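Enquirer: coords below, sequence missing:
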């Protein structure tokens, strides 16, 4: 097993390096919009602390030379257990926006999740040739919600990801201090005319378009409405996970919205094992919030995740290098994952799910039986 091809001295060696490059080229208020969390950012910081406290127990003498990172996510073949997370307003960080990210994801062999608040039409993103997921907010405009579901089906999307942790936006202090508003060029074009919010604050725009009354009966309605696999994003409580399974949901994303909603919420990685134990194999379980390396992906797999959604690092790659920058982020992550799996003695993704984990406190997570 080798560590990959030689790199130039100027090539980023970690996703943190990519973030540093993005920070250097972005306007400070745009960087803060992407990087920031809600409130005092305790959950934002706790997401990373949880990964740092999660220690893998490698298996030795396994004879693993090259680890196979290929898997399936929601029935879609993927080159690694990673999909691009839904994120709004890509055009804020680079003029090529979502199309560049969707093309890079297609080339890398990972699914791309188009956001309801994307600044590019869905049909253009579907034309990238890769596997498309659609993230859905429950809109006050029910006709537009129906239209988005219909477009996902018409365009061949492979899954519908309903975000359930945003009745309204968390109080994001960096944006408030900066007086940040979405510029017209990045406005969400998939909303109806008059609802796109150019020039509004993010929180104010969200309050005007997102319906805070989303409930389990609405989830049931969406489940009955679409033939697409349905995933709920933003689940942290095992009881909610069980109820989702009972309604026929196909997948869950264990997520605290990257620390951007309830400040003080449990880190996603800490919530993951109990949710996986609750639902077993009844549905797929993904994770987001805080993933910053291939080793982090392996940690999530060891704790029961089927894969992860990668968010901010994708935007850092886009900001610093456009489509090529996103390609570099995905290549770096896959290379790190391959090396970490081989060093841990996991020849494939299924084997990674049985690695032992020791927390910084000394308590064990999922272990090989």
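Expert: Yep, that arrived. Remember, it's a predicted structure, so these values are computed and weren't measured experimentally.
Enquirer: can we go C-alpha only for contacts and neighbour counts from here?
Expert: Will do.
Enquirer: where along the stretch 101-250 of the chain do the strands fall?
Expert: Assigned by DSSP state E, counting those that start in this stretch, the strands in the stretch 101-250 of the chain fall at 112-114, 132-136, 159-163, 230-235.
Enquirer: How far off centre is the last one?
Expert: Put simply, strand 230-235 sits 11 Å off its chain's centre (CA atoms, centre = their mean, to the nearest Å).
Enquirer: Return the residue of the protein that is most distant from the centre.
Expert: residue 61 (34.0 Å; CA atoms, centre = their mean).
Enquirer: Excluding chain neighbours, give the residue nearest to it in space.
Expert: residue 345 (7.6 Å; CA to CA, 6 or more residues apart in numbering).
Enquirer: Could you measure from residue 278 over to residue 304?
Expert: Applying CA to CA, to the nearest Å, the value for residue 278 to residue 304 is 11 Å.
Enquirer: Pick out whichever of the two has more residues nearby.
Expert: residue 304 (26 against 17; other CA atoms under 10 Å).
Enquirer: from what I can see that one touches residue 272, true?
Expert: Yes. Contact criterion CA atoms under 8 Å: residue 304 and residue 272 qualify, at 7.1 Å.
Enquirer: on that earlier part again, comparing the strands of the stretch 101-250 of the chain, which stretch has the densest surroundings?
Expert: Highest mean neighbour count among the strands of the stretch 101-250 of the chain (mean count of other CA atoms under 10 Å): strand 112-114, with a mean of 29.
Enquirer: Any figure for the gap between residue 213 and residue 142?
Expert: Distance, residue 213 to residue 142, by CA to CA: 12 Å.
Enquirer: let's bring in a second model and compare:
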């Protein structure tokens, strides 16, 4: 498979505009408040400079391995996204099928429009994204059901005690005013199926003790998503997390939060080899993924570009997007003199990674 992922993914967005209802497109694309963090995400990856190795045998380059105990073909993955059934009639099931073919994990939003059973039936490796509720047992029951249907890990989102403000023109329709109820909430209890995430209560008292409790309750690896600080990452691992996910929620929560490209290195430094490190945010090419891995991530996950691929071309579009990213990453590894993902560590010019 050959081609340029960056150009093709950019073209997908314009094609998706012809398919998606305007409120859905706006909801998926928007950031918090003045969208400062949203605007900086991709540029931050471009700021990083690499110091490639030479005189290395790169005839064979190995992208595959294991992530949280599951085999992977690439150190890539699908980030959690709601409203996928607005992009494609089969929504998360179609996305999971594409992820299964690509050999990468998919993280299923707790507000998905497809059931755990249907996603599990695709054979994909999938993890549940979970918001903690004020009454812990409500979230725990959702987790129990996900694990029963094959969730291989749980991803606890910790950067959303409340939903960040996103500005809209007064005359714009809100997505939740036009959304089909079938697009969301397929796994939530009837009493909790308020479609708008802002209308569902979230715990504002999350603490390290919650991590150990969730890990013990689920029996599967636990990832803490929404970490930008090294000290928070270390605390999460100390409390029982198997992984930390460097994320600013796609620029949708606290505006003017730092770009993830500038945070992943400090998180890796804080946790060492004691935990899996994931990163997302503004990744638009295999080269960006290579930078994320070089900075210390074990895997790089994408959201919006794959949503647009699903809208424009269905599961075939997602497969093509993941294939292009895989091929670009493989090329970058060869050019950097890295025969496997682990060898990418250390090819970053530490004096040119932006402020840390």
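Expert: Looks like it came in fine. Predicted, not measured: the structure shown is a model, and the values here were computed from it.
Enquirer: just to revisit the earlier point, before we move on, what SS does the residue farthest from the centre of structure 1 have?
Expert: Three-state assignment for residue 61 of structure 1 (DSSP: H, G, I helix; E, B strand; the rest coil): coil.
Enquirer: counterpart of it in structure 2?
Expert: The alignment partner of residue 61 of structure 1 in structure 2, by TM-score structural alignment, is residue 55.
Enquirer: where do the strands sit along the stretch 251-356 of structure 2?
Expert: Using DSSP E, counting those that start in this stretch, strands in the stretch 251-356 of structure 2 cover 276-279, 299-302.
Enquirer: residues in structure 1 aligned with the last one?
Expert: Same thing as strand 299-302 of structure 2. With TM-score structural alignment as the criterion, strand 299-302 of structure 2 aligns to 307-310.
Enquirer: and if you look at stretch 77-91 of structure 2?
Expert: Using TM-score structural alignment, stretch 77-91 of structure 2 pairs with 83-97 in structure 1.
Enquirer: buried set for the matching stretch?
Expert: Neighbour-count burial for stretch 83-97 of structure 1, counted by 16 or more other CA atoms under 10 Å, picks out 83-94, 96-97.
Enquirer: Nearest to residue 47 of structure 1, out of these: which one, please.
Expert: Using CA to CA, residue 85 comes nearest to residue 47 of structure 1 of those, at 16.1 Å.
Enquirer: ok, so what distance separates the closest one from residue 223 of structure 1?
Expert: As judged by CA to CA, residue 85 of structure 1 and residue 223 of structure 1 stand 21 Å apart.
Enquirer: do the same with residue 32 of structure 1
Expert: Computed as CA to CA, the residue 32 of structure 1 to residue 223 of structure 1 distance reads 36 Å.
Enquirer: Also residue 210 of structure 1?
Expert: Residue 210 of structure 1 sits 19 Å away from residue 223 of structure 1, going by CA to CA.
Enquirer: again with residue 251 of structure 1
Expert: Counting by CA to CA, the gap from residue 251 of structure 1 to residue 223 of structure 1 is 12 Å.
Enquirer: Looking at these two now, which is surrounded by more residues?
Expert: Per other CA under 10 Å, whichever of residue 251 of structure 1 and residue 223 has more neighbours is residue 251, with 25 against 19.
Enquirer: Aligned counterpart of that one in structure 2, please.
Expert: Checking TM-score structural alignment: residue 251 of structure 1 goes with residue 243.
Enquirer: contacting residues for that match?
Expert: Residues near residue 243 of structure 2 by CA atoms under 8 Å, 6 or more residues apart in numbering: 221, 222, 223, 224, 237, 275, 276, 277, 278.
Enquirer: The third one -> structure 1?
Expert: Taking TM-score structural alignment as the criterion, the aligned counterpart of residue 223 of structure 2 in structure 1 is residue 231.
Enquirer: helix or strand for residue 46 of structure 2, which one?
Expert: helix 36-47 (DSSP states H and E).
Enquirer: What of residue 252 of structure 1?
Expert: Per DSSP H and E, residue 252 of structure 1 falls inside strand 251-254.
Enquirer: One more: residue 77 of structure 1?
Expert: If you go by DSSP H and E, residue 77 of structure 1 is part of strand 76-78.
Enquirer: Go through that strand and flag the buried ones.
Expert: For strand 76-78 of structure 1, burial by neighbour count (16+ other CA under 10 Å) applies to residue 78.
Enquirer: Pull the distance from the match of strand 299-302 of structure 2 to the chain's centre.
Expert: 5 Å.
Enquirer: likewise stretch 312-330 of structure 1?
Expert: Relative to its chain's centre, stretch 312-330 of structure 1 lies at 15 Å (CA atoms, centre = their mean).
Enquirer: ditto for stretch 286-295 of structure 1
Expert: A distance of 8 Å separates the centroid of the chain from that of stretch 286-295 of structure 1, by CA atoms, centre = their mean.
Enquirer: what does it correspond to over in structure 2?
Expert: Using TM-score structural alignment, the residues of structure 2 aligned to stretch 286-295 of structure 1 are 278-287.
Enquirer: So what would you say the end-to-end distance of the matching stretch is?
Expert: Stretch 278-287 of structure 2 stretches 16 Å from its first residue to its last (CA to CA).
Enquirer: now do stretch 125-134 of structure 2
Expert: Using CA to CA, the end-to-end distance of stretch 125-134 of structure 2 comes to 29 Å.
Enquirer: Contacts for that stretch, please.
Expert: Here stretch 125-134 of structure 2 makes contact (CA under 8 Å, 6+ apart) with 70, 80, 96, 100, 104-110, 119-120, 139, 143, 146, 150-158, 201-206.
Enquirer: residue contacts, the match of residue 223 of structure 2?
Expert: Residues in contact with residue 231 of structure 1 (CA under 8 Å, 6+ apart) are 159, 160, 161, 162, 249, 250, 251, 252, 253.
Enquirer: If you drop the residues flanking it in sequence, what lies closest to the residue mapped onto residue 108 of structure 2 from structure 1?
Expert: Counting by TM-score structural alignment, residue 108 of structure 2 corresponds to residue 114 in structure 1. Distances taken as CA to CA, 6+ apart place residue 134 nearest to residue 114 of structure 1, at 4.9 Å, with adjacent residues excluded.
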